[in-house]
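> 3D, please:
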Amino acid sequence: MTEPVRLSKRMSELGLCSRREADEWIERGWVRVDGKIVSELGSKILPNQRITIERQAAAQQSRRVTVILNKPMGFVSGQAEDGYKPAVTLVSGDTRWKEDKTPIQFHPSHLRSLVPAGRLDIDSVGLLVLTQDGRIAKQLIGEDTSIEKEYLVRVQYTKPGKLPDSDLKLLNHGLSLDGKKLLPAKVRWQNDDQLNFILREGKKRQIRRMCEAVGLKVLGLKRVRIGRVKLGELPVGQWRYLSSDEQF
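You can find the predicted model right below:
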């Protein structure tokens, strides 16, 4: 017989919401298992049992926003660190991109629980996703995510001559970090001093460390795409809402 699992874990696995949201909905009596309301935190169910959520939960979820920000240098993705401001402080009515076509009216409540779905280092720029929606966070940074992230990386070779083709192949597949083999990447020259990286994982300072391993120094790093969502013409330091017809 299949082992019972926590209801909140199962809801997250099914992509209904994040675990935190699941716990909140369970406490409010918004979750049914095989038609019966389950309101006790930590309740366990069998994987084949049917989970439904009340309309209030769906309505609350539909009001959650996701923001696409063009992060400048000098801002951290998450919590404030060493005197540096978090990227969320850039989100205000004044910094919203004038070309944003979404009909959503900015409201200060959109800043509540608006968290980064993935990191972008303090010295890196470009596309950063901030979301109130646990489903999107799980999609982008969950353990089994396979969504591509694309970067433009300006580099300088620290050895004589040019980077050998064999080392470019290593960047594509064959390097390890922290004793663990990296997933295959797509790395190619964009122009004489700029590489295009497409990754399906995001270890801490991964691109910088990969480059270092083959004698390349990173001079600039910009994320330009996550899945199907592109940075496009969004100006530095400005943001827009993810529209209802956009999907990562």
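> When you work out contacts or count neighbours from here on, use the C-alpha atoms and nothing else.
Fine.
> what comes into contact with the longest strand belonging to the chain?
The residue-count maximum for a strand in the chain (DSSP state E) belongs to strand 216-226. Applying Cα atoms under 8 Å, 6 or more residues apart in numbering, the contact partners of strand 216-226 are 123-128, 147-158, 208, 211-212, 230-232, 248.
> Now it: buried residues?
Residues of strand 216-226 classed as buried by neighbour count (16 or more other Cα atoms under 10 Å): 216-218, 220-226.
> Hmm, Val129 is touching Ile68, no?
Yes - shown here, Val129 and Ile68 form a contact pair, counting by Cα atoms under 8 Å, at 5.0 Å.
> Quickly list what's touching both of the two.
By Cα under 8 Å, 6+ apart, no residue touches both Val129 and Ile68.
> Just want to know which of these two has more residues nearby.
Between Val129 and Ile68, Val129 has the larger neighbour count (other Cα atoms under 10 Å), namely 27 against 22.
> please give me the structure for this one as well, since I'd like to look at both together:
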Amino acid sequence: MSELGLCSRREADEWIAQGWVRVDGKIVAELGSKVLPQQRITIERQASAEQSKRVTILINKPMGYVSGQAEDGYKPAVVLVNAESRWQEDQAPQQFHPKQLRSLVPAGRLDIDSVGLLVLTQDGRVAKQLIGEDTSIEKEYLVRVKYGKPGQLPEADLKLLNHGLSLDGKKLLPAKVRWQNEDQLSFILREGKKRQIRRMCEAVGLKVIGLKRVRIGNVKLGDLPTGQWRYLGADEQF
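Below you'll find the predicted structure:
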């Protein structure tokens, strides 16, 4: 069910337990049941209705908040999601309700000292799309840097940032890295290793002064103010 993009693995477990899943018309109530390629999986309406209530939230994360669980005394970004901090220009028809905070998890990391677009979702399909093993969705960052040597970063090192670096003994996927102005680079990545951009920059003698994520796939941060949030619109897709 997860591989077909119907839901997340956790949702699949819940739906099977509720009796909302059929294979070739017969209800399957046992977790881990085998399904043959030619068999047809159908979902009861209750599951679809339940899924449609699940929200995806876009937040402009400020510095000093962690993406997921609270750690080292720092608060998670989800504490910023409440009725008062919703962006006034959000056009989505949903009304905020505290139950939307249940199972609201980050779909991807943004370091404590990084800012910008963070996705929090209750929808396993969105999480799989953004952080699944086979995701190819681009993430764009604006990165303010300082070069540790005299002069400017050599062109050969800029090429290395685009392709040729390795982290933890593994080659990085090709990236798109270019200068925005004399001290700011644009990074477009299709992967998200821990502190990847900072470590890439260190490898060529650059120190990151500031890092902001401005786009995930087709969804842009836009004018969303720092510390505020909005719903992912029904017409928006990553």
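> Tell me how the two chains score on TM-score.
After superposition, the two chains reach a TM-score of 0.99 (TM-score structural alignment, normalised by the length of structure 2), with 238 aligned residues with a Cα RMSD of 0.5 Å.
> hang on, the earlier thing: what range in structure 2 does the longest strand of structure 1 sit on?
Using TM-score structural alignment, strand 216-226 of structure 1 lines up with residues 206-216 of structure 2.
> With structure 1 overlaid, how far apart is the matching stretch on average?
Taken over the aligned residues, the distance from stretch 206-216 of structure 2 to structure 1 averages 0.2 Å (mean Cα distance after the TM-score superposition for structure 1).
> ok so, going back, among the contacts of strand 216-226 of structure 1, which ones are in helices?
Among the contacts of strand 216-226 of structure 1, the subset assigned to helices under DSSP state H consists of 208, 211-212.
> ranking those residues by neighbours, who comes first?
Neighbour-wise, these (other Cα under 10 Å) top out at Cys211, 19 neighbours.
> residues contacting that residue?
171, 217-218.
> any chance of the residues you listed in TSV, plus distance to Leu111 of structure 1?
Listed next are the contacts of Cys211 of structure 1 as TSV, based on distance: Cα to Cα, whole Å:
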residue	distance to Leu111 of structure 1
Leu171	38
Lys217	36
Val218	33
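> If you map those onto structure 2, which are still there?
Compared against structure 2 with both residues aligned by TM-score structural alignment, their matches' Cα atoms under 8 Å, those retain 171, 217-218.
> burial count for the counterpart of Gln247 of structure 1 in structure 2?
Using TM-score structural alignment as the criterion, Gln247 of structure 1 maps onto Gln237 of structure 2. Neighbour count for Gln237 of structure 2, taken as other Cα under 10 Å: 11.
> contacting residues for the residue nearest to Gln237 of structure 2 when sequence neighbours are not counted?
Leaving aside its sequence neighbours, Gln237 of structure 2 sits nearest to Asn218 (Cα to Cα, 6 or more residues apart in numbering; 6.5 Å). Asn218 of structure 2 makes contact with 236-238, according to Cα under 8 Å, 6+ apart.
> Check Gly25 of structure 2 too.
Contacts of Gly25 of structure 2 (Cα under 8 Å, 6+ apart): 41-42.
> Please pull up the equivalent of it in structure 1.
Checking TM-score structural alignment: Gly25 of structure 2 goes with Gly35.
> same deal with Leu173 of structure 2?
Per TM-score structural alignment, Leu173 of structure 2 is aligned with Leu183.
> ok, its match to Glu201 of structure 1 distance?
Using Cα to Cα, to the nearest Å, we find Leu183 of structure 1 at a distance of 7 Å from Glu201 of structure 1.
> Who has more neighbours out of those two?
Higher neighbour count among Leu183 of structure 1 and Glu201: Glu201, with 20 against 13, using other Cα under 10 Å.
> what sits against the residue mapped onto that one from structure 2?
With TM-score structural alignment defining the correspondence, Glu201 of structure 1 maps onto Glu191 in structure 2. Counting by Cα under 8 Å, 6+ apart, Glu191 of structure 2 touches 136, 138, 173.
> Show me where structure 1 has its helices.
7-13, 19-27, 55-62, 134-141, 165-172, 206-213.
> Nearest to His110 of structure 1, out of these?
helix 55-62 (12.3 Å; Cα to Cα).
> now what about the closest one, what contacts it?
25, 30, 133.
> mind checking how far the match of Leu173 of structure 2 is from His110 of structure 1?
Taken as Cα to Cα, the span from Leu183 of structure 1 to His110 of structure 1 is 35 Å.
> and what of Leu221 of structure 1?
29 Å.
> so Gly68 of structure 2 touches Pro76, yeah?
Yes - in this structure Gly68 of structure 2 lies within contact range of Pro76 using Cα under 8 Å: 5.5 Å.
> With adjacent residues omitted, what lies nearest to the residue mapped onto Lys101 of structure 1 from structure 2?
Following TM-score structural alignment, the counterpart assigned to Lys101 of structure 1 within structure 2 is Gln91. Counting by Cα to Cα, 6+ apart, Gln91 of structure 2 lies nearest to Gly233, which is 7.8 Å off, once chain neighbours are set aside.
> My guess is that neighbour contacts Ala92. True?
Yes - at 5.8 Å, Gly233 of structure 2 and Ala92 qualify as touching, with contact defined as Cα under 8 Å.
> Thank you, goodbye.
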